[in-house]
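>>> how would this look folded up:
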Amino acid sequence: MPLRVGYVREHFSSPLLQYAEIDAGKSFVLVECPSGTGQLISRLTNDEIDVAVALTDPLISGIAKGSEHYKLVGSYVTTPLNWAVITGKDTKYQEIADLQGSTIGISRYGSGSQTMAYVMALQQGWPTEKLEFKVNNDIRGLINSVNDGSTSAFMWEWFTTKPFVDAGEARFIGSVPTPWPSWLIAAHPTRATPVALRTFLSTLTTYVQTFDSPEKRAQDDVEFIKAKFGYPEADINAWLKTVNWTHDCAAIPSKVISDTLEVLEKAGFIKSPEDGFDVAHFVNTDIARLT
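Presented below is the predicted three-dimensional model:
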């Protein structure tokens, strides 16, 4: 039975999409999760997917808060994610500092849009225990929310949001890059067999290495993203300058986990047990190698 692989249909997924086109459902099928990592985690929990290519911080914070529905099995994107801070087209908010005490829009509780709001608050020196949120499911709901006044702003990946800003539906008022590599791979601890997962990760590695090569970045990557997502060529080239993928999807640096836990704890999003976190607890070491 093919693996059910949850993903977010964004430009970051391009190597995965190329793999899926060639595989044609033989070893895995893609399950789109437009609401982001909160939805991916929910679907892992509810037996709707077996594997998730998802954001680092919600995956790690979910395990830190006690989830037994998945473990980390691999790496994907090794560079930070640039989270734009977005408000409505006619709101009073002009910069991030203006948002203190307001209601922030998020896609779901436990999503990257929520964890990064804590990181933003930490950077701004705001009391994180006073943050207020409103769930708006996806980017369309989030944009509607900042324009109808029910939220002040929301956070989403810069280039994914840029077409809406270019169309005059919203405004950028700042950005907050993640203090960690942005994408990891997680899997349910029993639904996905070790053999299937190892095959998936090793083959994905070849697609990632090819996509990340200088030769492909020069033209083929640009044409693929343009065809799949309709982004202007200038935006694609600007984004490609900011992103790198792992060259071994089955390897997870232990520093990624420990550094992410440290920032999320400082931000007040998670609480460490008395004896501290055990990095190995976050990883299925039958599948992935901690480095």
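
>>> alpha carbons only for contacts and neighbour counts from here, please
OK.

>>> how about the helices in this structure?
Under the criterion DSSP state H, the chain contains helices at 14-23, 37-45, 56-64, 112-124, 139-148, 158-166, 194-211, 214-218, 220-229, 233-240, 254-266.

>>> please identify the buried residues of stretch 240-256?
Judged by neighbour count using 16 or more other C-alpha atoms under 10 Å, the buried positions of stretch 240-256 are 240, 243, 244, 245, 246, 247, 248, 249, 250, 251, 252, 256.

>>> nearest to residue 28, of those?
Nearest to residue 28 out of the buried residues of stretch 240-256 is residue 249 (C-alpha to C-alpha; 16.2 Å).

>>> OK, contacts around the most centrally placed residue in the chain?
For the chain, residue 55 is the residue whose C-alpha lies nearest the centre (C-alpha atoms, centre = their mean; 2.7 Å). Residue 55 sits next to 37, 112, 182, 183, 184 when contact means C-alpha atoms under 8 Å, 6 or more residues apart in numbering.

>>> need the helices of the chain in CSV with distance to residue 98, can you?
Shown next, in CSV, are these (distance: least, C-alpha to C-alpha, whole Å):
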stretch, distance to residue 98
helix 14-23, 36
helix 37-45, 27
helix 56-64, 25
helix 112-124, 11
helix 139-148, 14
helix 158-166, 19
helix 194-211, 40
helix 214-218, 39
helix 220-229, 33
helix 233-240, 28
helix 254-266, 22
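
>>> ok, which of those comes nearest residue 131?
helix 112-124 (7.9 Å).

>>> by contact count, what packs against the closest one?
Counting by 3 or more C-alpha pairs under 8 Å, 6 or more residues apart in numbering; DSSP states H and E, the packing neighbours recorded for helix 112-124 are helix 56-64, strand 103-106, strand 153-157, helix 254-266.

>>> for the comparison step, fold the sequence that follows:
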Amino acid sequence: MNRIIKIAGVPEHFNLPWHLAMDEGAFRERGINLEWTDVPEGTGRMVKLLNSGKADIAILLTEGYVRAVSEGLEALIAQEYIATPLLWGVHVHAQSSITTQAQLVNKKAAISRYGSGSHLMAFVHAKNMAWPEDTLQFEVINTMEGAVQALGEARADYFMWEKFTTQPLVDQGVFRRVGVCPTPWPCFVIVARSDFARDEPGVLLDVLEIINGYTSEFKQIPSIDRTLSNHYGQTLADIREWLSLTRWSQEQLNSEKLESVIDTLNELNLLSNNVPVENTLWNPKEL
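Sure, this is the predicted structure:
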């Protein structure tokens, strides 16, 4: 009987390797029934699924994971997933009078939820712009559709989300991008609940081995750019640019990189408690 493993991730192009592996039965061949849940609300919602036991594994933004651990999430980084930064587009409504990022000072940011990447990156963006943290204001919008509505109704002034995911809305004249804010660290990590990592290390190793096989060969799949373009409704040119900028990882996250995330979030007063690096990186060799 296959072991049911519940995994959550955003319905975005980064995660297509997981779906290819599931469609081809790669997990079933190892006796694993991988049940995927799309979470368009992002990291904040996935943290709730992990906390409630409704997910064993999740693909989280690195900064969102660190913030969640500081607030009590019992989960470990099983591995780095995307080694390159995430390019957060800074968007306003297409009819907005705002044309530059500097004009966003004292304006309201739409965020998927508190503790999400869109929330945390608003602070990173403000730091880059040298704005005082107390000038930030937020409107919780849950999903992309909520952001479209909030900016259209002027309940929020700007919305930060991954550049290529939002590109169709820019092309359609719904949003206008006024800037890009890259994460100063690898953007996605594979996170496992601590009890799952402790009790099922062999299963977790199997999951990682399978996905690493797919991500290491992903860019060499014939016509993968066309597959991505058709699946996610993006132009071939945008997909090809995204592929050129994105690197999947098959290794554990470097402790120095994790420390830089912790240090940055500490500087921004976004951590409730200390996050010890040695207690967050899963090491199967220690089992």
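
>>> got a TM-score for the pair?
Here the TM-score for the pair of chains, by TM-score structural alignment, normalised by the length of structure 2, is 0.91; 279 aligned residues with a C-alpha RMSD of 1.9 Å.

>>> need the max-distance pair from the contacts of residue 55 of structure 1.
Taking C-alpha to C-alpha, no two of the contacts of residue 55 of structure 1 sit farther apart than 112 and 184, at 12.6 Å.

>>> out of the two, which sits in the busier spot?
For residue 112 of structure 1 and residue 184, the more surrounded residue by other C-alpha atoms under 10 Å is residue 112, and the numbers stand at 28 against 24.

>>> aligned against structure 2, show me the partner of the more buried one.
Under the alignment (TM-score structural alignment), residue 112 of structure 1 pairs with residue 117 of structure 2.

>>> over to residue 199 of structure 1?
Per TM-score structural alignment, residue 199 of structure 1 is aligned with residue 206.

>>> before we move on, what about residue 211 of structure 1?
That one, residue 211 of structure 1, aligns with residue 218 by TM-score structural alignment.

>>> what's the closest non-adjacent residue to its match?
Spatial nearest neighbour of residue 218 of structure 2, excluding adjacent residues (C-alpha to C-alpha, 6 or more residues apart in numbering): residue 17 at 6.9 Å.

>>> count of residues packed around the closest residue in space to the match of residue 112 of structure 1 that isn't next to it in sequence?
Counting by C-alpha to C-alpha, 6+ apart, residue 64 is the residue found nearest to residue 117 of structure 2 once chain neighbours are left out, at 5.6 Å. Counted by other C-alpha under 10 Å, the residues lying close to residue 64 of structure 2 total 27.

>>> from residue 39 of structure 1, how far out is the residue mapped onto residue 64 of structure 2 from structure 1?
Superposed on structure 1 with TM-score structural alignment, residue 64 of structure 2 falls opposite residue 58. From residue 58 of structure 1 across to residue 39 of structure 1, the span is 11 Å (C-alpha to C-alpha, to the nearest Å).

>>> same check, this time on residue 15 of structure 1
According to C-alpha to C-alpha, residue 15 of structure 1 stands 21 Å off from residue 39 of structure 1.

>>> over to residue 160 of structure 1?
Distance from residue 160 of structure 1 to residue 39 of structure 1, by C-alpha to C-alpha: 17 Å.

>>> neighbour count winner among the two?
Between residue 160 of structure 1 and residue 39, counted using other C-alpha under 10 Å, the more crowded position is residue 39 (24 against 17).

>>> identify the residue spatially nearest to residue 127 of structure 2, adjacent ones excluded.
Among residues not flanking residue 127 of structure 2 along the chain, residue 133 sits closest, at 7.6 Å (C-alpha to C-alpha, 6+ apart).

>>> whoops, I mixed them up, residue 235 of structure 2
Using C-alpha to C-alpha, 6+ apart and skipping residues adjacent in sequence, the residue nearest residue 235 of structure 2 is residue 229, 5.7 Å away.

>>> need the contact list for the equivalent of that neighbour over in structure 1.
With TM-score structural alignment as the criterion, residue 229 of structure 2 lines up with residue 226 in structure 1. By C-alpha under 8 Å, 6+ apart, the residues touching residue 226 of structure 1 are 232, 233, 236.

>>> identify the residues contacting the alignment partner in structure 2 of the last one.
The one in question is residue 236 of structure 1. Matched by TM-score structural alignment, residue 236 of structure 1 corresponds to residue 239 in structure 2. Residues near residue 239 of structure 2 by C-alpha under 8 Å, 6+ apart: 164, 225, 228, 229.

>>> same check on residue 264 of structure 1?
Counting by C-alpha under 8 Å, 6+ apart, residue 264 of structure 1 has contacts 57, 61, 115, 118, 119, 270.

>>> repeat the analysis, applying 10 Å as the threshold.
57-58, 60-61, 64, 115-116, 118-119, 122, 270-272 (C-alpha atoms under 10 Å, 6 or more residues apart in numbering).

>>> same question for residue 20 of structure 2.
Contacts of residue 20 of structure 2 by C-alpha under 10 Å, 6+ apart are 26, 211, 214, 218.

>>> correct me, but residue 135 of structure 2 touches residue 127?
No: the pair formed by residue 135 of structure 2 and residue 127 falls short of the contact definition of C-alpha atoms under 10 Å, at 11.1 Å.

>>> tell me which of those two has more neighbours.
Counted by other C-alpha under 10 Å, residue 135 of structure 2 and residue 127 do not tie: residue 127 has more neighbours, with 15 against 11.

>>> what's the more buried one aligned with over in structure 1?
Aligned partner of residue 127 of structure 2 by TM-score structural alignment: residue 122.

>>> tell me how far its match lies from residue 134 of structure 1.
Taken as C-alpha to C-alpha, the span from residue 122 of structure 1 to residue 134 of structure 1 is 19 Å.

>>> check residue 266 of structure 1 too.
Distance from residue 266 of structure 1 to residue 134 of structure 1, by C-alpha to C-alpha: 23 Å.

>>> compare the two (neighbour count), which wins?
residue 134 (18 against 15).

>>> residues in contact with the aligned residue in structure 2 for that one?
In structure 2, the residue paired with residue 134 of structure 1 is residue 139, using TM-score structural alignment. Contacts for residue 139 of structure 2 (C-alpha under 10 Å, 6+ apart) come out as 108-114, 119, 147, 150-151, 155-159.
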